[in-house]
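Student: Output the structure for:
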Amino acid sequence: MNEKQRKEGQQIRQVDSTDIKSDSNHNLSRIKDMSSDDLISKYFQSTYEPPNMKKAKKRRREDIQIHYDFDIPEEMRGIGKGKKFMIRTYGCQMNEHDTEVMAGILTQMGYISTEDTSDADIILLNTCAIRENAENKVFGEIGHLKPLKLENPDVIVGICGCMSQEESVVNRILKKHPFIDLIFGTHNIHRLPQLIKEAMFGKEMVVEVWSKEGDIIENLPKVRKGKIKAWVNIMYGCDKFCTYCIVPYTRGKERSRMPEDIIQEVRHLAAQGYKEVTLLGQNVNAYGKDLEFEYGLGELMDEMRKIDIPRVRFTTSHPRDFDDHLIEVIAKGGNLLDHIHLPVQSGSSDILRVMARRYTREDYLKLVKKIKDAMPNVTLTTDIIVGFPNETDEQFEETMTLMEEVGFESAYTFIYSPREGTPSARWEDNIPMEVKKERLQRLNKLVNDQSAEAMKKYQDQVVKVLVEGESKKDPDVLSGYTDKNKLVNFRAPKDLIGQIVEVKVVNTKTWTLDGELVEAAVEVK
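Tutor: Just a heads-up that it's a prediction; the model follows:
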């Protein structure tokens, strides 16, 4: 990106946060001292607008404002001194990263972190809406928090994240869980200090959910987990509108950060000694399509190659946006790893069509061939849904044969469940659960077999492992991941945690490798 492009992009997209005005889609309701029916009536007669597919698909690429001057309001600085917060996170890496930001904001307000709910003054559940099971877990946790709230009325209990962007979820909380103090969505995390102030000093429930996509707030504080691996958001939202997916409604349209802001953040992480960075986006390889100049993930990854950080990954990709230039850049190697997660969802072109994935089985296989031609040693993993409405036995068999043909070394597999607010939720969920489970069982057996077979090639090989910490099963054993994202367990001194070391594989399993430290080869970076 040249200087002219950079300046043009900033002129179009950058504003000062003092220009932020209340939005017609911004709803702040204080509604606790009311009956549940009155609560719901007042809330949904407000300016809040629930997800609407037709409107969402027609939305234009309005200029997204970028703000560089986030600050804690003076009256909220130090208000958490001597107090503690706990954030429980559900769902994807994006939610994990949002938690890092909220933890950063709360820390700047004076709070310290705790893992004990009974010791916390603020409890936030950062929720996921992508699967029904995730929602059930959250509502189960909400139920567990009620006695705590009755015992300690001063504790602030908040629900945030993707579930908060769903009308049905907010409706259910208002009606059945009025003890909740705070509900806010994915677009207004930067307003956490103001929301806590409302919850702390007001007597009513605080509900702030913006239907409009959020701006990009660049200087939000973060408290990252550890000093080894880091997540870096490069874009937000998704424009694909797959018929089963709630993400475009909960996360909004695609909006990219400016390249120089991402590059600066990664350089800063490298200077702090981080060994691995993962670039995040709901549809990460659509990065840059909304910028006012020509710049995509390929160009950004080329910049990552120049930064002195050992490993760079990105997730999650959409096959439709995986272009030739990106393949060419990743194939250059260096710190760009050739482990690619490429969700296919189904091996049937007919099912892909009704999923609105916008590619066919043949398109996907052509893309895989391009990737393998450029990177013969690439490791591919994927996501697959079984039991989509009207999926026949023959169409499921196409998924099985695609799994074998591509040679995926791992896969996240799911039974289809309808998500309210998505197009497929209006269709008959007509595959019996016993059929779904049988298909999932067969698919998982194939996934396990292919993973075990892929692991065998590492027998007696020396691999480079980024040591992340003690094994979950044995504190005397260290564990970490190879550049191919294979988990390795081995005995070694604990002062190697955070280092990249060479390990000889002595035993292979379905999902993990056992190894022995190669004493003389510790990579110092």
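Student: CA only for contacts and neighbour counts going forward, please
Tutor: Noted.
Student: Would you mind finding the longest strand in this protein?
Tutor: For the chain, the strand with the greatest residue count under DSSP state E is strand 512-523.
Student: other SSEs contacting that strand?
Tutor: Strand 512-523 sits against strand 487-491, strand 500-508, with contacts defined as 3 or more C-alpha pairs under 8 Å, 6 or more residues apart in numbering; DSSP states H and E.
Student: Quick check: which of these is nearest to residue 107?
Tutor: strand 500-508 (30.6 Å; C-alpha to C-alpha).
Student: got the buried residues for that closest one?
Tutor: 500-505, 507-508 (16 or more other C-alpha atoms under 10 Å).
Student: For the stretch 201-350 of the chain, which segments count as helices?
Tutor: 247-251, 259-271, 297-304, 324-330, 349-354 (DSSP state H, counting those that start in this stretch).
Student: And these: which comes nearest residue 103?
Tutor: Between the helices of the stretch 201-350 of the chain, helix 259-271 lies closest to residue 103; by C-alpha to C-alpha that is 17.8 Å.
Student: Go ahead and name everything in contact with that closest one.
Tutor: 218, 230, 232-234, 277, 300, 303-304, 307-309 (C-alpha atoms under 8 Å, 6 or more residues apart in numbering).
Student: Grab the nearest non-local neighbour of the spatially most central residue of the chain.
Tutor: The centroid of the chain falls nearest to residue 94 when counting by C-alpha atoms, centre = their mean (2.5 Å). Nearest residue to residue 94 in three dimensions, chain neighbours excluded: residue 280, at 6.9 Å (C-alpha to C-alpha, 6 or more residues apart in numbering).
Student: tell me which of the contacts of helix 259-271 is nearest to residue 126?
Tutor: Among the contacts of helix 259-271, and counting by C-alpha to C-alpha, the member closest to residue 126 is residue 233, at 16.9 Å.
Student: Quick check: buried residues in the longest strand of the chain?
Tutor: 512-517, 522.
Student: one more, for comparison:
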Amino acid sequence: MNGGKSVFLLSLGCSKNTVDSERLVGQARRNGLRFAENADEADIIVINTCGFIADAKAESIDEILAAVERRKNGDIEALYVMGCLSALYAAELRAELPEVDRFFGTSDLPEILELLGAAYASAHRHERSLLTPPHYSWLKIAEGCSRTCSFCAIPKMRGRYRSESIDDLLSEASLLRKKGVKELGLIAQDISPYGRDMYGSSRLDDLVKRLSDLGFDWIRLLYAYPLDFPLEVIGTMCDRENICNYLDIPVQHIVNRILSSMKRGIGKEDTVRLLESIREHNPDIRLRTTMIVGYPGETRAEFDELLHFVEAFRFDRLGCFPYSHEEHTTAYENLADDVPEEEKQNRVRELMELQEYISEEKNRAFEGTTLKVLVDEVEDGFAYGRTEYDAPEVDNECIIALGGNDIRPGDFRMARIDESSAYELHGKLVFPPAIEEKKKRPL
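Tutor: This next block holds a predicted model:
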């Protein structure tokens, strides 16, 4: 044991990192380790880093440097760094930051626990201490990635794609359900090929059906690669009320030359055909995507083609990143980062202004309708929640005036939408929720 010393864990980056951190905390607490609420109260600091793009790297480095100062000053007894940045740059970080006691990769949980004075228990590998609000959680259905996207170093950080077994995922999901989780988000670097490596064919649809049977109120699908997406999942989404009419499917670009250079394995025609087919199978679905602008060699004409596509297709949710020239990627090795940074930012701004207009128009269609809302937070007389069309942290909020009613985080309520903006819905409670009929949702 660690002699009663306290640990502060700082978890940075994506939801997949969050799951890794929750597993660490869960195992450590089984061994009696105590976790501090903030770094000032800790004897040991553990930082779970992100290394995906430049901004994420910078945040991770800044947090490490702040903790290094604590280590130098004797405010803490040990500093450990884990996660994607540590996996990719372990040698460089060790040379530059000797004050860090140990660096770990993304799959070194037993070794980290050992240094903390705890023992890894494989029999309890599905147990996690949630870092999210207790009413929603993530289920990581696979680790790593076997795609070869030119801009991405995730395969080098996390290895090749490895599906978790259906039985293991059902066990983990059952534990989450017993903890009171109402909304389960299925995540991986890519959920589309789930099961192919283990079972020889896609098993995503089977997994979704079996998770649906466990009784979660909402199940949400995130991070689906367009190539080889199992379309039968959309049919299941229509059949099962507790599977959200929502899909996060990062497209990244639409110009054939750029998609080919990105090594996405799918071109414009097949991408459009897939997206249209998804909407045809489920007219009520909301599609979220991600775009990259300023990719090496992207001309103004190619960016305009992307703008025209977004304007025509009208994604329900869209995020955009400026291209980041990352080491350990084939784009870094083979292409010149030749779009000026200022131009990249201008293109991000232009695309997001277009999306803001689209989002405003789509949200306006909700006005006058009644929607089911999951409350995430209650503050100053208002409940802040989400509809089934919105994932935590990245999508729209639905803001409901409480009017003196007792509402708590994790509650489901029906709300009549009176006003809207590009990224918010505003509504009033509808009673009684048990018998209120949900009005037809706008397409």
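Student: quick one: TM-score?
Tutor: Between these two chains, after superposing, the TM-score reads 0.91 (TM-score structural alignment, normalised by the length of the second structure); 424 aligned residues with a C-alpha RMSD of 2.0 Å.
Student: Next, count neighbours for the residue nearest to residue 94 of the first structure.
Tutor: Per other C-alpha atoms under 10 Å, the neighbour tally for residue 280 of the first structure reads 23.
Student: Ok, residue 432 of the first structure next?
Tutor: Neighbour tally, residue 432 of the first structure, other C-alpha under 10 Å: 10.
Student: Rebuild the buried residues of strand 512-523 of the first structure as TSV, extending it with distance to residue 288 of the first structure.
Tutor: Below are the buried residues of strand 512-523 of the first structure laid out as TSV (distance: C-alpha to C-alpha, whole Å):
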residue	distance to residue 288 of the first structure
512	36
513	38
514	41
515	41
516	43
517	42
522	38
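Student: for the first structure, longest helix please?
Tutor: helix 433-456 (DSSP state H).
Student: ok, and what's touching the helix or strand following it?
Tutor: Downstream of helix 433-456 of the first structure, the next assigned helix or strand under DSSP states H and E is strand 462-470. With C-alpha under 8 Å, 6+ apart as the test, strand 462-470 of the first structure has contacts from 228, 275, 476-483, 488, 494, 496-505.
Student: now strand 462-470 of the first structure against strand 487-491, angle please.
Tutor: 80 degrees (axes from the mean of the first three to the mean of the last three C-alpha atoms, to 10 degrees).
Student: Okay, angle between strand 462-470 of the first structure and strand 500-508 too, please.
Tutor: Going by the same axes, to 10 degrees, strand 462-470 of the first structure makes 100 degrees with strand 500-508.
Student: after strand 462-470 of the first structure, next one along is what?
Tutor: Counting by DSSP H and E, what follows strand 462-470 of the first structure is strand 478-481.
Student: can you map out the strands along the stretch 1-150 of the second structure?
Tutor: 6-11, 34-35, 44-49, 78-83, 102-103, 136-140, 142-143 (DSSP state E, counting those that start in this stretch).
Student: Residue 348 of the second structure: which of the ones you listed is closest?
Tutor: strand 44-49 (25.5 Å).
Student: before we move on, the earlier item: which one of the buried residues of strand 500-508 of the first structure sits closest to residue 424 of the first structure?
Tutor: Out of the buried residues of strand 500-508 of the first structure, the member with the shortest distance to residue 424 of the first structure (by C-alpha to C-alpha) is residue 508, at 41.0 Å.
Student: what do we get in the second structure for that closest one?
Tutor: Mapped onto the second structure by TM-score structural alignment, residue 508 of the first structure lines up with residue 420.
Student: same thing with residue 437 of the first structure?
Tutor: Aligned partner of residue 437 of the first structure by TM-score structural alignment: residue 345.
Student: most surrounded residue in the contacts of helix 259-271 of the first structure?
Tutor: Result: residue 234 is most packed of the contacts of helix 259-271 of the first structure (other C-alpha under 10 Å), 25 neighbours.
Student: which non-adjacent residue is nearest residue 375 of the first structure?
Tutor: residue 331 (5.8 Å).
Student: is it true that that neighbour touches residue 339?
Tutor: No. The pair formed by residue 331 of the first structure and residue 339 falls short of the contact definition of C-alpha atoms under 8 Å, at 11.0 Å.
Student: Shouldn't residue 377 of the first structure be within a strand?
Tutor: No. Residue 377 of the first structure is assigned coil when assessed by DSSP: H, G, I helix; E, B strand; the rest coil, not a strand.
Student: Enumerate every residue touching it.
Tutor: Neighbours of residue 377 of the first structure in contact, by C-alpha under 8 Å, 6+ apart: residue 338.
Student: That one pairs with which position in the second structure?
Tutor: Here residue 377 of the first structure is matched to residue 284 in the second structure, going by TM-score structural alignment.
Student: same check, this time on residue 303 of the first structure
Tutor: Checking TM-score structural alignment: residue 303 of the first structure goes with residue 210.
Student: Name all residues that make contact with that match.
Tutor: So residue 210 of the second structure contacts residue 170 (C-alpha under 8 Å, 6+ apart).
Student: how close does it get to residue 203 of the second structure?
Tutor: Using C-alpha to C-alpha, to the nearest Å, residue 210 of the second structure is found at 11 Å from residue 203 of the second structure.
Student: what do you get for residue 56 of the second structure?
Tutor: Between residue 56 of the second structure and residue 203 of the second structure the computed distance is 32 Å (C-alpha to C-alpha).
Student: With residue 414 of the second structure instead?
Tutor: Applying C-alpha to C-alpha to residue 414 of the second structure and residue 203 of the second structure gives a distance of 34 Å.
Student: what does residue 363 of the second structure give?
Tutor: Counting by C-alpha to C-alpha, the gap from residue 363 of the second structure to residue 203 of the second structure is 34 Å.
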